[in-house]
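take this sequence and fold it.
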Amino acid sequence: MTYKQGLAPLAIVLIVTLCLAAGTATGYAFREPIQKAITGKSTDEELTEKLNQAETEKSKFELEGIATSVDATNSILTVKVKSSTDSIKELRLSEAPISVASSATIQSGDQKSLKIADIPIDSQVHVSGAISEGKLTATKILIQKENGLEKQGDNFALGGTVKEVGTDSLVLTVKTANAKVKDQKGKDVTIKVTDVTIIEKGDSVIALSDVKTDDDIQAIGVIVKEEYSATKIEVKIKEQAGTLEEEQENNAGEDSNIQNENQNQGQGAGSSNTGGNSSNSNSNKNE
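Presented below is the predicted three-dimensional model:
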């Protein structure tokens, strides 16, 4: 084999390698325009869209669960979460408070214009909405079953405003009710309080005598011989209104009392001095 014949195979290998490299580079150069022509988007645009979509999904939620509390006054629905999207997976099997937007759609069957007060306690609901700063706001609520727990016996769950408080019972003006006693909405219901009834306000357990007229409460219990007997009553905490004005009035009253006390002390001291001077004068005359 001559020298030139030995170089020929090497030259062929080198040429093939260069062609492959050039072809690969050319392929990469033409890949983006070809993909955009086919899909209408480049790789970077697709990636940006997917990232934006992921962020959007994080700001939305859907869940299914049981409505455990309905606060119509503050538009808060509390749900025991059974299942949810991954955006709120940490709330599964826990009770989640959900703000209900004023424009939220609340639907049950053919009824599509319901209000939050129409959501029965213990009903199974499907809720969807938005997440903002860690808070859930519902924009759509679907009432799937009015009695999602399918409890045995005549149990009740009522919410409303206290009209009267007695020694062993209270009268509740009902605003919300579970399916079994939904006909009591808008009526006054007497709720029996027994030794086993737990009454809570915030983190404290209180007595029936601590419950006041116009308090908003949630009561659950059993119906025995048409008598509503509560097992638990939760008293809602109202925001203190006019606290600053009350403090100012109290401070003004305290200042007035202190001023009057000082005046009285001054008058007493003056009288004492006058009496002392009179005694000294009489003593001098006698001498």
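
use CA for all of it now, contacts and neighbours both
OK.

where's the residue lying closest to residue 103 once chain neighbours are set aside, which helix or strand?
Among residues not flanking residue 103 along the chain, residue 139 sits closest, at 7.0 Å (CA to CA, 6 or more residues apart in numbering). Secondary structure assignment for residue 139, by DSSP states H and E: strand 135-145.

give the next helix or strand downstream of that strand.
strand 155-165.

how far does that next one sit from the chain's center?
The chain centre lies 21 Å from the centre of strand 155-165; the measure is CA atoms, centre = their mean, to the nearest Å.

output the longest helix belonging to the protein.
When the chain is parsed with DSSP state H, its longest helix is helix 243-286.

what's that one packed up against?
Using 3 or more CA pairs under 8 Å, 6 or more residues apart in numbering; DSSP states H and E, no helix or strand is in contact with helix 243-286.

distance from the chain centre to it, please.
In terms of CA atoms, centre = their mean, the centre of helix 243-286 is found 56 Å from the chain centre.

how about the helices in this structure?
3-39, 43-58, 243-286.

what's the local residue count around the residue nearest to residue 103?
17 (other CA atoms under 10 Å).

next: residue 193.
The local packing of residue 193 (other CA under 10 Å) involves 22 other residues.

residue 70 now?
Neighbours of residue 70 under the rule other CA under 10 Å: 28.

how about this one, so we can line them up?
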Amino acid sequence: MSTATTMAQPVQETDDPARNAPRTGELSALLVGREQPPAPSALSASVTFGWRAMLKIKHVPEQLFDVTAFPIMLVVMYTYLFGGALAGSTTEYIQFLLPGILTMSIVMITMYTGISVNTDIEKGVFDRFRTLPIWRPAPMVGYLLGDVVRYLLASVVMLTVGMIIGYRPGGGPVGLLLGVGLLVVFSFSFSWIWTMFGLLLRTEKSVMGVSMMVIFPLTFLSNVFVDPKTMPGWLQAFVNNSPVTHVATAVRELMAGEWPAADIAWTLGWSAFFLVVFGALTMRLYNRK
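You can find the predicted model right below:
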């Protein structure tokens, strides 16, 4: 009687990928056994999307035209066009005009937030954003954080040009920082209106058209260029209660070294209103779109 000695033979690989692939249990162990990376916080997700907005400007630097060349043109043109007629001299008029024209320029820049949102929707990028495991408002907040940099850049450009042609802020550096800070807070909240329109309207041209219809009456029917006391009574009622008037007055007085408590309160109140109302409407549209 003979006994056969068996020896373990190594498993030979074949050309069949199904036989060479790991078993289902092994794959599960590899995937489940490892520690999952932590979910990004609301702040980090928002900052990441804000950085994305900055990278878009890096690759398309022409977008900075509205925060560099355009503000310079406004300051110089309105100062020398209206200064002599309205105040007797450009030096006197620039003290009144610059904070107002700064407010007007930053408020006008806010509409580009809605245009950027609408452009990403048309390209299909938002479909990807909605599937990411992140804080839901992060893409919207990121757009606004990116635009804050544009607001600050426009402010620096306009204040620099204004000082070159004669503007002298009575409040010094502190007054300038307080005025610009208050204006940025208002503009951040005001931008939520355009994010709503960016989600609601179908093309970026529609967003721009609606934005201009809203912004132009608000900015020109204000105390940006002249004192409302020279206006008819029925127009004064509108101008004196315009949010742009409250912001322009607060910025003007802060930069002059004063403390306009009432206008600061109105500005912060309008900012809270825009943030709560239009922020909620924007997120409702974003979740449903």
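
just the TM-score for the two chains, thanks.
The TM-score (TM-score structural alignment, normalised by the length of the first structure) is 0.23; 122 aligned residues with a CA RMSD of 6.9 Å.

let me have the helices of the first structure in a markdown table, adding distance to residue 192 of the first structure and mean neighbour count as columns.
Listed next are the helices of the first structure as a markdown table, based on distance: least, CA to CA, whole Å; neighbours: other CA atoms under 10 Å:
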| stretch | distance to residue 192 of the first structure | mean neighbour count |
| --- | --- | --- |
| helix 3-39 | 69 | 11 |
| helix 43-58 | 46 | 12 |
| helix 243-286 | 34 | 11 |
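
for residue 81 of the first structure, which of those is the nearest?
The closest of those to residue 81 of the first structure is helix 43-58. By CA to CA, the value is 17.7 Å.

which one of the helices of the first structure lies closest to residue 217 of the first structure?
Nearest to residue 217 of the first structure among the helices of the first structure is helix 243-286; the distance by CA to CA comes to 22.8 Å.

wait, isn't residue 137 of the first structure in contact with residue 97?
No - counting by CA atoms under 8 Å, residue 137 of the first structure does not reach residue 97; the two are 9.2 Å apart.

out of the two, which sits in the busier spot?
Set residue 137 of the first structure next to residue 97 and count neighbours by other CA under 10 Å: residue 137 wins out with 22 against 19.

so what's that one up against?
Residue 137 of the first structure makes contacts with 98-101, 129-131, as judged by CA atoms under 8 Å, 6 or more residues apart in numbering.

now those residues in CSV, with distance to residue 199 of the first structure and neighbour count?
Putting those into CSV (distance: CA to CA, whole Å; neighbours: other CA atoms under 10 Å) gives the following:
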residue, distance to residue 199 of the first structure, neighbour count
98, 24, 18
99, 25, 19
100, 27, 25
101, 30, 16
129, 33, 20
130, 34, 17
131, 33, 18
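
list just the nearest of the residues you listed to residue 253 of the first structure.
Of all these, residue 99 has the smallest distance to residue 253 of the first structure: 41.7 Å, by CA to CA.

so residue 189 of the second structure sits against residue 268, correct?
No - the pair residue 189 of the second structure and residue 268 fails to qualify as a contact (CA under 8 Å) at a distance of 9.6 Å.

compare those two (neighbour count), which wins?
Per other CA under 10 Å, whichever of residue 189 of the second structure and residue 268 has more neighbours is residue 189, with 22 against 19.

who's in contact with the helix or strand that residue 73 of the second structure is a member of?
Using DSSP H and E, residue 73 of the second structure sits in helix 69-87. For helix 69-87 of the second structure, the external contacting residues (CA under 8 Å, 6+ apart) are 89-94, 97-98, 101-102, 105, 154, 157-158, 161-162.

which one of those is nearest residue 139 of the second structure?
Residue 139 of the second structure has its nearest neighbour among these in residue 154, at 23.2 Å by CA to CA.

in helices, which of the contacts of helix 69-87 of the second structure fall?
Using DSSP H, the contacts of helix 69-87 of the second structure in helices are 90-94, 97-98, 101-102, 105, 154, 157-158, 161-162.

narrow the residues you listed to just the buried residues.
Buried members of these, counted by 16 or more other CA atoms under 10 Å: 90-94, 97-98, 101-102, 105, 154, 157-158, 161-162.

quick one: the helices in the stretch 151-289 of the second structure, in order.
Along the stretch 151-289 of the second structure, counting by DSSP state H, counting those that start in this stretch, helices occupy 172-200, 204-220, 233-239, 243-255, 261-288.

which neighbouring elements make contact with the first one?
Pointing back at helix 172-200 of the second structure there. Identification of packing neighbours for helix 172-200 of the second structure by 3+ CA pairs under 8 Å, 6+ apart yields helix 90-109, helix 111-123, helix 138-164, helix 204-220, helix 243-255, helix 261-288.

next one: it to chain centre, how far?
Centroid separation for helix 172-200 of the second structure versus its chain: 8 Å, with CA atoms, centre = their mean.

what's the angle from it to helix 243-255?
Helix 172-200 of the second structure runs at 160 degrees relative to helix 243-255, counting by axes from the mean of the first three to the mean of the last three CA atoms, to 10 degrees.

tell me, how many residues neighbour the residue lying closest to residue 120 of the second structure once chain neighbours are set aside?
In this structure, residue 120 of the second structure finds its nearest non-sequential neighbour in residue 126, 6.2 Å apart by CA to CA, 6+ apart. Counted with other CA under 10 Å, the neighbours of residue 126 of the second structure add up to 17.
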